[in-house]
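Chemist: Quick one: sequence and predicted model below, then my questions.
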Amino acid sequence: MSLQKTLFGKLLLLTLAMVILLGSLVSVVLYHSGLDSAQAVIRNKNLAAAHHIRGYVQPLRSVVQYLAAEDFVREAMDTDYRDESRLLELFRVLQDANPTIHFIFAAYEDGRLVINDYVPPPGFDPRVRPWYEAGVRAGPALSGGIPYREIKSDEWLVSFSQVLLDEDGGLRGVVAIDALVDAVMEVIGARDPSFTTARNLVLDHEGRILFHAQDGLIGTRFAGWDSLAPMVGEGSGQRFLEVDQRTWMVQFIHEEPLNWTVVTMVEKREVLLPIMWRILQSVAVVLCIALLLSAFMARNLSAHIVGPLRLLEQRVRDVVDGKALGQTRKSVPLAELKNEIGTISQAIEAVTEHALYQKNQELQRNNALLERLSQTDSMTGLMNRRKMNEQLEQEYSRVCRYQGTFVLMLFDIDHFKQINDTHGHHVGDLVLQELAALVRGMVRATDSVARWGGEEFLILFPETDQAAAMVIAEKIRAAIAAHRFPVPRPVTVSIGICQHRPDTSLQELLIAADKLLYQAKSGGRNRICVGDSE
């Protein structure tokens, strides 16, 4: 069979592309339909809130307008008008007729307040209260509702007021109604099972919050008012706004007679997450279809193309791994296949088998050489500091585990700088090489010798106490002093010996050995200083 069968792979990619395209189209449809549905829910919630608030406010406004039009309410300011009982009785009848009314009262320019069941605190002046000032500012029209805290009970109230004018249009006072904000909070704070972040609020024409489920926000300015205010003139609408560093879908309705704006907000994330989840489910279905199609196509192509190609790949890997002819697995004779794969297999067998095997062997030898070089000091042939650190860590761990001991011997060539300065660095290198060979021949097979740095050398004596190490150190010192190096003067070393103690870290042992070495140098050189073994 021909490798033209691989065209089925192209067909598979085309199938996947078509499925992905279909999934994308479905995703777009789901996104817009889900967004439209969410917008409809929020819009209906906003309409319902506006309807309830309108139904709550309108009777209150009607009562205020009725009282402001009554002559005997205005006449209560007259000094010869002493009978307030009629006025108070009217207030009580209206309160009983509408349970949402908390107080009905009239305040006059002489500072007098007419109200049922309420005794103002000492010094109370109704003319400086917010509801009085709002009524004067709005006059002769009805003022919009304003929130304020009642002085005695500290409760949040919403007040509607209208001025009382005499026949000449002069100000006589203000009549007002107070209603508890709690009366509308049941509507404002109602939870919608569709959206947990949904919230309703009512704003005045300056963006101050009149109604909110959190009474601490009543009277404050709405954070998104600057963005919302230009759109209020449209009457109603829906926008995405940034409020409190979060993005919200905001639906609003402007109540023209009240000059209020009823706002319903839902966090954008909560609106989009269900939509994205539905899209994800649709994409998952699309992917499942694609996977089923892929599996079906792969099953048919595997026996003819994929399987032989994998065997050919394994054949190449075996050759690269260094397995010579006859060592590789040949579960299927690839060279006998009557197609392009068989031809490729024959070419690889003929061209690469021996060459790759030899190259692999050479690579393994080079790796081994690099490993040795990474552990050996090139000058002396001893261990380098890196390798010695590994030996020290292993020995320290062994001693800590099995309660053994070991000794460190750190020594340094005396006046080595003078040798380099006087005879040249090439002579100094010969001294280092001969000294290393001399020391290496005097230690035991279990001991480790390393060039620690410059002219310093370190020997690790495992399972050795300080007395035994002292004997070996003295032999090394004497042998070096007696050896004839390629310089016209004796070469000596100063030695520091330190034995491991259970309460001492490896770093502390190395520092102790270094101090003992310099103690030997300070004491005249060509000598040994031993630490306290106890």
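Modeler: Now that the structure is in, tell me what you want to look at. Residues are numbered from 1 along each chain as shown.
Chemist: only C-alpha atoms for contact and neighbour calcs from this point on.
Modeler: OK.
Chemist: ok now do residue 309, which residues does it touch?
Modeler: By CA atoms under 8 Å, 6 or more residues apart in numbering, residue 309 lies in contact with residue 341.
Chemist: let's see 6 Å
Modeler: Shown in contact with residue 309 (CA atoms under 6 Å, 6 or more residues apart in numbering): no residues.
Chemist: By neighbour count, which bits of the strand or helix carrying residue 361 are buried? Give me those.
Modeler: In the assignment (DSSP states H and E), residue 361 maps to helix 340-375. For helix 340-375, the neighbour count (16 or more other CA atoms under 10 Å) marks 341-342, 345, 348, 353-354, 356-357, 360, 375 as buried.
Chemist: dropping in the other structure now:
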Amino acid sequence: MTIRKELFKSSIILSCSILIIFSILSSSFLYYAGISNAYVVIRQRNQAVNYFIAGYFTKIHNAVQFLASNRKIQNAPSLGANDLQDILNLYKSLEIADPDINYIYSGYKNGSLLINNYTPPEGYNSVVRPWYQEAIKSAPDISGGLPYKEIKTKEWLVSISKVLVDVENKINGVISIDCSIDTVANLLKKRGENYKSSYSFAVKPDGKILIHHENSALTKTVSDIINSSVRFDKKNGEFSYKLKDTYKLACYSRIDNIGWIIITVVDKSEIIKPIILQTFVSILIIGVVAVLLAWVLSASLSKRFIVPLIELKKSVNAIVTGNCDHDSGYEYPNNEIGTIATDIEQFTENELYNRNIELQTINEKLELLSITDQLTKLPNRHKINNELEKEWERAIRYKNSFSLIMIDIDWFKKINDTYGHQAGDSVLYEISQLMKNTLRSTDIVGRWGGEEFLVMCPETDLSGTKALAVKLCSTIENYQFTVGETITISAGLCEFDDNKSIEDMIKEADNNLYEAKRQGRNTVVHLTKGP
């Protein structure tokens, strides 16, 4: 009993000491190294977006500068019909040459407008439009960019404009080029290879948002959104903030030639999760090493027990490595060491078995967590993407059809603002359960992000999918939600064909969802928008 107590005491003290010390050191190292590596990746992503935006809008700036120097454009109000047609032909040629341009137009102080294929609404006055006013404020320089809603289509555009001066160097009007914010924002929203939650957006040096995939953020400042002051007084930098209970890391860089700031953001949780996993594995390895070192130390307590302890080590190693054929034929002495040896062999076998069972359970839980949205208990975006790839390949191979329903909760922000985010979470959960109960067993529904859901309907054509979507709309509209409000959804549909990739289908369904929103919400749209 004396030897057993000594061995047990020494092993426990050494194992715990080593485990605690190295756990603290390795956890700290892994955390700071992980955060540092994450910032490196975010900065690289940010710089790539910086180059993209610089190239995208530098040509727009150059085109505005070129057009502003054209004498015909400067003096258009005093020209004849033929000269005006020449100006419009020039605009049309530039629009055809650059598909990134939505509109090229010039407005004049008399309120007139020169633009191709566009009829201004009755009472239209160029002078009062935001793009005109922005150019006047920025004169004589090119404006720093302005997000605004097109007066007829309500489409969000970013305008780059510059004042036009006549021969007397007096302001006679404004030349402007518009680009679609949604087009650029969707490109910036594309997920990075390393972090799926990353996205980028563009702001002015004063923090006013120019391009963002959420239209509600346009014309606001970064400080307004994150409720914290942010200054972009350096060429590049980093900051962190909390948005809707989510901690985020951000990097920014300045585009020198146009003065914009590009911000790239990623959820901190996406960085922390692999660090936690690495830390857990490291602690596990350190724990095993600590136990082995404890065994070595315990062997040195007494030279007279060195041989049986070596044999014990061989036996334990054989168990750990799975060498079932090992049999040294050694018989332990009939004393404390023999008892300890027998106990340790049994303990090692049981511990190894329990550890394997524990790891298997943890891995199963981690796998389930990685494909499940924790709020709605539906498959998450990663899982639904995997299912989409499988169904798309199956449709290609067997010439089957399937359809998608992209769903968005109407006025969800109003629910959060009125009742709080906890009530909003409750609505998300209730709607997810309604969809699970309403859909067929073959349909797959997942949370696409925020208040958006994606439904995949295998072997279902567009008409069948529309009927299902209409049923979902009706079920949700007639459900008594715990918040006491009538809640509706909008849906956009898309059907597979051989010419569509998965990305094409998602984009088509998303476009139709936006159209459903535009048509007043609580509706289903399945028409494909033309080019």
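Modeler: Nice, thanks for sending it over. Computed from a prediction, not measured in an experiment: that's the story for all the values here.
Chemist: TM-score of the superposition?
Modeler: After superposition, the two chains reach a TM-score (TM-score structural alignment, normalised by the length of structure 2) of 0.52; 306 aligned residues with a CA RMSD of 3.3 Å.
Chemist: could you dump the buried residues of helix 340-375 of structure 1 to JSON lines with distance to residue 95 of structure 1?
Modeler: Converted to JSON lines, the buried residues of helix 340-375 of structure 1 look like this (distance: CA to CA, whole Å):
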{"residue": "341", "distance to residue 95 of structure 1": "98"}
{"residue": "342", "distance to residue 95 of structure 1": "101"}
{"residue": "345", "distance to residue 95 of structure 1": "101"}
{"residue": "348", "distance to residue 95 of structure 1": "103"}
{"residue": "353", "distance to residue 95 of structure 1": "105"}
{"residue": "354", "distance to residue 95 of structure 1": "108"}
{"residue": "356", "distance to residue 95 of structure 1": "103"}
{"residue": "357", "distance to residue 95 of structure 1": "105"}
{"residue": "360", "distance to residue 95 of structure 1": "102"}
{"residue": "375", "distance to residue 95 of structure 1": "100"}
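Chemist: Do a quick rundown of the helices in structure 2.
Modeler: Ranges of helices within structure 2 are 2-68, 71-74, 81-97, 130-138, 181-189, 222-226, 268-299, 306-321, 336-371, 381-398, 412-419, 421-438, 462-477, 502-518, based on DSSP state H.
Chemist: could the ones you listed be laid out in CSV, adding mean neighbour count and distance to residue 237 of structure 2?
Modeler: Putting these into CSV (neighbours: other CA atoms under 10 Å; distance: least, CA to CA, whole Å) gives the following:
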stretch, mean neighbour count, distance to residue 237 of structure 2
helix 2-68, 17, 9
helix 71-74, 20, 41
helix 81-97, 15, 36
helix 130-138, 20, 27
helix 181-189, 19, 19
helix 222-226, 15, 15
helix 268-299, 17, 17
helix 306-321, 17, 50
helix 336-371, 14, 31
helix 381-398, 16, 31
helix 412-419, 14, 31
helix 421-438, 17, 31
helix 462-477, 18, 45
helix 502-518, 20, 33
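Chemist: how about TSV for those, with distance to residue 151 of structure 2 added?
Modeler: Below are these laid out as TSV (distance: least, CA to CA, whole Å):
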stretch	distance to residue 151 of structure 2
helix 2-68	21
helix 71-74	23
helix 81-97	20
helix 130-138	10
helix 181-189	15
helix 222-226	26
helix 268-299	39
helix 306-321	73
helix 336-371	43
helix 381-398	35
helix 412-419	25
helix 421-438	33
helix 462-477	31
helix 502-518	14
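Chemist: The following helix or strand past the helix holding residue 361 of structure 1 maps to which residues in structure 2?
Modeler: Going down the chain from helix 340-375 of structure 1, the next helix or strand is helix 385-402, by DSSP H and E. When structure 2 is aligned by TM-score structural alignment, helix 385-402 of structure 1 has no counterpart there.
Chemist: In helix 385-402 of structure 1, which residues are buried?
Modeler: Neighbour-count burial for helix 385-402 of structure 1, with 16+ other CA under 10 Å as criterion, is recorded at 385, 387-388, 392, 395-396, 399.
Chemist: Show me the two of those residues that sit farthest apart.
Modeler: 385 and 399 (20.6 Å; CA to CA).
Chemist: quick one, what contacts the residue positioned nearest the centre of structure 2?
Modeler: Central residue of structure 2 (CA atoms, centre = their mean): residue 197, 2.7 Å from the mean position. Shown in contact with residue 197 of structure 2 (CA under 6 Å, 6+ apart): 266-267.
Chemist: leaving aside the residues next to it on the chain, what's closest to residue 404 of structure 2?
Modeler: residue 456 (4.8 Å; CA to CA, 6 or more residues apart in numbering).
Chemist: before we move on, the earlier item: the residue nearest to the centre of structure 2 corresponds to which position in structure 1?
Modeler: Aligned by TM-score structural alignment, residue 197 of structure 2 pairs with residue 197 of structure 1.
Chemist: What distance do you get for that match to residue 218 of structure 1?
Modeler: The gap separating residue 197 of structure 1 from residue 218 of structure 1 is 19 Å, by CA to CA, to the nearest Å.
Chemist: rewinding a little: out of the buried residues of helix 340-375 of structure 1, which one sits closest to residue 105 of structure 1?
Modeler: residue 375 (99.9 Å).
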